[in-house]
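*Asks:* sequence first, then the predicted structure, then my questions.
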Amino acid sequence: MSLHDDLTAVQRCVDDLARAVGRLQPQLDGVAGGPDLRRVRADTAHLRESVALLRESAASPDKPHRPDLVTIPDAPYDRSLWTDSDDEGLGARDRHAP
C-alpha cells in the first residue's frame, strides 16, 4: 500500500472509533463512566487532530525527509586551533598547579 492509502485507512479507523464512542455515550449517561467517557472522547478527538497533522506533513513535499548529512573527515584536527585553550582540569600549559 502507498503512504496515501495507509493514511486514508488510519483516518477511516479513527472515524469508526469516533462513531463507536458516540454510540456509547447514550448507553453510559448517568452511569459511573462519565469521566472515563469524556477522556475517551477527548483522546479520540486528539487522535483525529494527530492524523490530520500527519496527513498534512506527508503532503508537503518541500520539507526534507532527513537533514543534510555533514561529512566529518578522519584526518586529525589542526593543533593550532587549540593553542590558546587550557587542558581541562590541568590548567594552562605554561603554569603549574599550586
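*Replies:* On my side now, so go ahead. Numbers count the residues shown, from 1 in each chain.
*Asks:* can we go C-alpha only for contacts and neighbour counts from here?
*Replies:* Noted.
*Asks:* all helices for the protein, in order.
*Replies:* Using DSSP state H, the helices of the chain run over 3-28, 34-59.
*Asks:* neighbours of Leu54, how many?
*Replies:* By other C-alpha atoms under 10 Å, 12 other residues sit near Leu54.
*Asks:* got another one to weigh against that:
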Amino acid sequence: MSVQDDLTSVQRCLDDLFRSVGRLEKQLGSGGLDMRRVRADADHLRESVALLSAAASSPGTPRKPELVTIPDTPYDRSLWIDTDDEGLGAHHGPGH
C-alpha cells in the first residue's frame, strides 16, 4: 500500500469515528465532560491527520529521515587541545 492509500484509509476511519461520536452525542448529550473530551480528542486527531497528509503531499519532503552513522572509534583528542574543561573538574590534578 502507498502512503496515500494509507492516508485515505485513515481518513475513512476518521469519518466513521466522527459519525459514531455524533450518534453518541445525540444519545448522551454533548455537555458532559467525558463527551466533550471525546469530541476534542477526535477533533485533534482529524487536525493531526490533515497535517500529516499535507506534509506527505508536499514536494521535496523526505519520506524517511536520513540516517547518520556515528563511528565507534574514539575522537581525536587533539581536536580539544585549545578548549577549557569548565564544569568537568580538573584533569591535571589540584593546583594546576
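*Replies:* Sure, I can see it. Predicted model, so just to flag it, every value in this text is computed and none were measured.
*Asks:* ok, back up a step: relative to Ile72 of the first structure, which of the helices of the first structure is closest?
*Replies:* Nearest of those to Ile72 of the first structure, taken as C-alpha to C-alpha: helix 34-59 at 30.6 Å.
*Asks:* just tell me which of the helices of the first structure ends up closest to Asp78 of the first structure.
*Replies:* helix 34-59 (42.4 Å).
*Asks:* superposed on the second structure, what's the mean shift for that closest one?
*Replies:* The superposed helix 34-59 of the first structure is, by mean C-alpha distance after the TM-score superposition for the first structure, a mean 0.9 Å from where its aligned residues fall in the second structure.
*Asks:* can you check which part of the second structure that helix sits on?
*Replies:* Alignment note (TM-score structural alignment): helix 34-59 of the first structure is matched to residues 32-57 of the second structure.
*Asks:* likewise for stretch 3-11 of the first structure?
*Replies:* The aligned range for stretch 3-11 of the first structure is 3-11, by TM-score structural alignment.
*Asks:* now the matching stretch on the first structure. Mean distance?
*Replies:* The superposed stretch 3-11 of the second structure is, by mean C-alpha distance after the TM-score superposition for the first structure, a mean 0.8 Å from where its aligned residues fall in the first structure.
*Asks:* contacts for that stretch?
*Replies:* 49, 53, 56 (C-alpha atoms under 8 Å, 6 or more residues apart in numbering).
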